[in-house]
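Novice: no letters, just coordinates:
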């Protein structure tokens, strides 16, 4: 009976979506940048390490927004979070005085 309850609770538990990757500014990795992941009403926040790497986890999956803060500006891009870990390489580009965040 106990094993059946464990299996059922595992099937009904919300999936965890995890993304990892790196952020660059041009061709240089962007360290100590604030990065946020928002998926519906779930969110996660972190800071890139000295090599621009990050890892964020939220409950759920689907279409989400990643936002990076740098130089008193923020830039966002839509991504898809799956129930299995995904890797994203992100690049900040300066265009007309504003940063744009892109996936590469």
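Specialist: Looks like it arrived, so ask away. Since the structure is predicted, the reported quantities are computational estimates derived from the model, not experimental observations.
Novice: use CA for all of it now, contacts and neighbours both
Specialist: Noted.
Novice: relative to residue 95, how far out is residue 39?
Specialist: Relative to residue 95, residue 39 is positioned 27 Å away (CA to CA, to the nearest Å).
Novice: please compare the first structure with the one that follows:
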């Protein structure tokens, strides 16, 4: 294995993988990074399930974290980091309404 690896030991237990991957993305976006799509594929290869459903859950989890939990932390980011977050939230919103047109 090579490259950057995230290890989250804040809490351990059975939970939603989409929450963990979404949270890592939220933390990485201000610095211009994202979780590799290979992480999603590796999770699905190991645990099974619908790729489309998991990707929707991941998208919605990330968007929810940005909307409901991220704003108090905005002051700790640079103007460039905040701009990257705005761009990511705009992308996630557009993607959500593209793949779930009935939600408009």
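Specialist: On my side now, so go ahead. Computed from a predicted model, the values in this text were never measured in an experiment.
Novice: report the TM-score for the pair.
Specialist: Scored against TM-score structural alignment, normalised by the length of structure 1, the superposed chains reach a TM-score of 0.27; 45 aligned residues with a CA RMSD of 4.1 Å.
Novice: give me the more crowded residue out of residue 39 and residue 95 of structure 1.
Specialist: residue 39 (21 against 8; other CA atoms under 10 Å).
Novice: surely that one touches residue 63?
Specialist: Yes - using CA atoms under 8 Å, residue 39 of structure 1 is in contact with residue 63, at 6.7 Å.
Novice: isn't there a helix covering residue 11 of structure 1?
Specialist: Yes - membership of residue 11 of structure 1 in a helix is supported by DSSP: H, G, I helix; E, B strand; the rest coil.
Novice: any idea how many residues pack against it?
Specialist: 10.
Novice: by residue count, tell me the biggest helix in structure 2.
Specialist: Among the segments of structure 2 that qualify as a helix by DSSP state H, the longest is helix 79-99.
Novice: how long is stretch 80-87 of structure 1 end to end?
Specialist: Counting by CA to CA, you get 11 Å between the two ends of stretch 80-87 of structure 1.
Novice: re the thing from before, just checking, what packs against the longest helix of structure 2?
Specialist: If you count contacts as 3 or more CA pairs under 8 Å, 6 or more residues apart in numbering; DSSP states H and E, helix 79-99 of structure 2 packs onto helix 51-68.
Novice: for the helix it packs on, buried residues please.
Specialist: Neighbour counts over helix 51-68 of structure 2 (16 or more other CA atoms under 10 Å) mark 54, 56-63, 65-66 as buried.
Novice: what comes into contact with it?
Specialist: Contact with helix 51-68 of structure 2 is made by 18-19, 21-23, 25-26, 40, 44, 89, 92-93, 96, as judged by CA atoms under 8 Å, 6 or more residues apart in numbering.
Novice: repeat the analysis, applying 10 Å as the threshold.
Specialist: The contact list for helix 51-68 of structure 2 (CA atoms under 10 Å, 6 or more residues apart in numbering) reads 16-27, 37, 40-41, 43-45, 48, 69-71, 73, 85-86, 88-93, 95-96, 99-100.
Novice: thinking again about what came up before, now for residue 39 and residue 63 of structure 1: what residues contact both?
Specialist: Common neighbours of residue 39 of structure 1 and residue 63 (CA under 10 Å, 6+ apart) are 78-81.
Novice: brilliant, that's me finished.
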